[in-house]
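> what would the 3D arrangement of this be:
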Amino acid sequence: MPTKDRAKAPWLPPRWFIHLAWKVHRGAYRAFGGRIGLWKPRPDKWGTLRLTTKGRRSGRPRGVIVAYVEDGPHLVTLAMNGWGEGEPAWWLNLQAHPEARVHLVNGRRAVRARAATGEERARLWDRWRAIETNLDAHAARRPRETAVVVLEPLS
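Down below sits the predicted model:
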């Protein structure tokens, strides 16, 4: 018999649905030439950007749409892989080649990626936690710590 005190993990759609939703999102972005599919973050909601990395093995451009928040001039995202195991390919690509491009609703820019550590990571994680109330429970599904990725603008 289940224990009454056991905390129930928050619901998460099946992985196939998460992947399908992001593919549809990316397809809409492409079909409309980038006119839809990206939005700016608000204080209580994340935004979306298109990140173009260099493939770590192929060297070819690889694009993905990710959620982000702003931290001054920096853009901050989570390498969560739909809360599944393993690292997302875009994060592995950035670890091999940290320079990338982002397409935001208000333009494009070149960035350099790095993982936040220490106090910065804790501060940025808290920022995400304020937006996503189940962040810690979802992150606990992963076998390793979820990287907080900072995209710093290149001059």
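
> only C-alpha atoms for contact and neighbour calcs from this point on.
Fine.

> any idea how far residue 89 is from residue 96?
Plainly put, residue 89 is 11 Å away from residue 96 if you go by Cα to Cα, to the nearest Å.

> meant to ask about residue 86, not that
16 Å.

> please apply the same query to residue 48.
23 Å.

> chain center to the helix or strand where residue 63 lies, what's the gap?
With secondary structure defined by DSSP states H and E, residue 63 is part of strand 61-71. Distance of strand 61-71 from its chain centroid, counting by Cα atoms, centre = their mean, to the nearest Å, is 6 Å.

> what packs against it?
helix 15-31, strand 47-54, strand 74-79 (3 or more Cα pairs under 8 Å, 6 or more residues apart in numbering; DSSP states H and E).

> now the ones you listed as CSV including distance to residue 145 and mean neighbour count?
Formatted as CSV, the helices and strands packed on strand 61-71 follow (distance: least, Cα to Cα, whole Å; neighbours: other Cα atoms under 10 Å):
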stretch, distance to residue 145, mean neighbour count
helix 15-31, 19, 14
strand 47-54, 22, 21
strand 74-79, 9, 22
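
> one more, for comparison:
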Amino acid sequence: MDLMRAADRLWPVLNRVAKGHTAVYRATGGRVGHRFPGAPPMLLLDHVGARSGVGRTTPLVYVQDGESIVIVASKGGHPKHPAWYHNLRANPDTTIQVGSERRPVRARVARPDERGRLWSKAVATYGGYQGYKERTEREIPLVVLDPRSGARAPDHA
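Sure thing, here's the model as predicted:
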């Protein structure tokens, strides 16, 4: 069995783990799930389905870049982009939870002039991204979450 077929079989399990992670993160106000010993920091990304319109939440590794946050649409080196990436392209205004803080943000794909610097920061935060890049033929998008001034995050997604 090739690596991608094995990965496709693993996604349902990973989705269940992500739902549990999200539930614990929210229930503890980010005290559990934001940081684990020896692991990069995690946030919760709220996003709306591009076709379904259904609200979803996904835990993701993040990189702080000034006032903005960067997330990596790697999907573990899978040949296709993650669903949340397509959802953010369709609905870029969203919220994130970083620890106990909920923030309104606007998503955008990193510009070519910032991509190299941001990729280096992402790999320094989580070295696995480099292996994902080598595993796939697609360019892995870097998504910048810029603060939305004047917007207020909802109490809960």
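
> how alike are these chains, TM-score-wise?
Overlay of the two chains. TM-score (TM-score structural alignment, normalised by the length of structure 1): 0.78; 143 aligned residues with a Cα RMSD of 2.7 Å.

> returning to that earlier point: could you give the angle of the strand holding residue 63 of structure 1 to strand 74-79?
Angle, strand 61-71 of structure 1 to strand 74-79, by axes from the mean of the first three to the mean of the last three Cα atoms, to 10 degrees: 120 degrees.

> would you mark the buried spots in strand 61-71 of structure 1?
62-63, 65-70 (16 or more other Cα atoms under 10 Å).

> before we move on, what about stretch 38-45 of structure 1?
Result for stretch 38-45 of structure 1 [16+ other Cα under 10 Å]: buried residues 38, 40.

> that stretch: end-to-end distance?
OK, stretch 38-45 of structure 1 end separation, Cα to Cα: 13 Å.

> same check on stretch 68-83 of structure 2?
End-to-end distance for stretch 68-83 of structure 2: 22 Å, by Cα to Cα.

> find me the equivalent region of that stretch in structure 1.
Aligned by TM-score structural alignment, stretch 68-83 of structure 2 falls on residues 74-89 of structure 1.

> mean offset of the lengthiest strand in structure 2 relative to structure 1 (after superposition)
Criterion DSSP state E: the longest strand present in structure 2 is strand 101-109. Following the fit onto structure 1, the mean deviation recorded for strand 101-109 of structure 2 is 0.6 Å by mean Cα distance after the TM-score superposition for structure 1.

> what's the matching range in structure 1 for that strand?
Strand 101-109 of structure 2 covers residues 107-115 of structure 1 once aligned (TM-score structural alignment).

> tell me how far that stretch is from the chain's mean position?
13 Å.

> pull out the buried positions in that stretch.
Those buried within stretch 107-115 of structure 1 under the rule 16+ other Cα under 10 Å are 110-115.

> check stretch 135-147 of structure 1 too.
Quick answer for stretch 135-147 of structure 1 (16+ other Cα under 10 Å): 135, 138-139, 142, 146-147.

> who touches residue 152 of structure 1 in this structure?
73-75, 111-113 (Cα atoms under 8 Å, 6 or more residues apart in numbering).

> please pull up the equivalent of it in structure 2.
Residue 152 of structure 1 maps onto residue 146 in structure 2, by TM-score structural alignment.

> swap in residue 98 of structure 1?
Under TM-score structural alignment, residue 98 of structure 1 pairs with residue 92 in structure 2.

> quick one: residues contacting that match.
Counted by Cα under 8 Å, 6+ apart, residue 92 of structure 2 has contacts 106-108.

> could you find the closest non-adjacent residue to residue 138 of structure 1?
residue 83 (6.3 Å; Cα to Cα, 6 or more residues apart in numbering).

> wait, the one you found sits on residue 137?
No - checked against Cα atoms under 8 Å, the pair residue 83 of structure 1 and residue 137 is beyond contact range at 10.0 Å.
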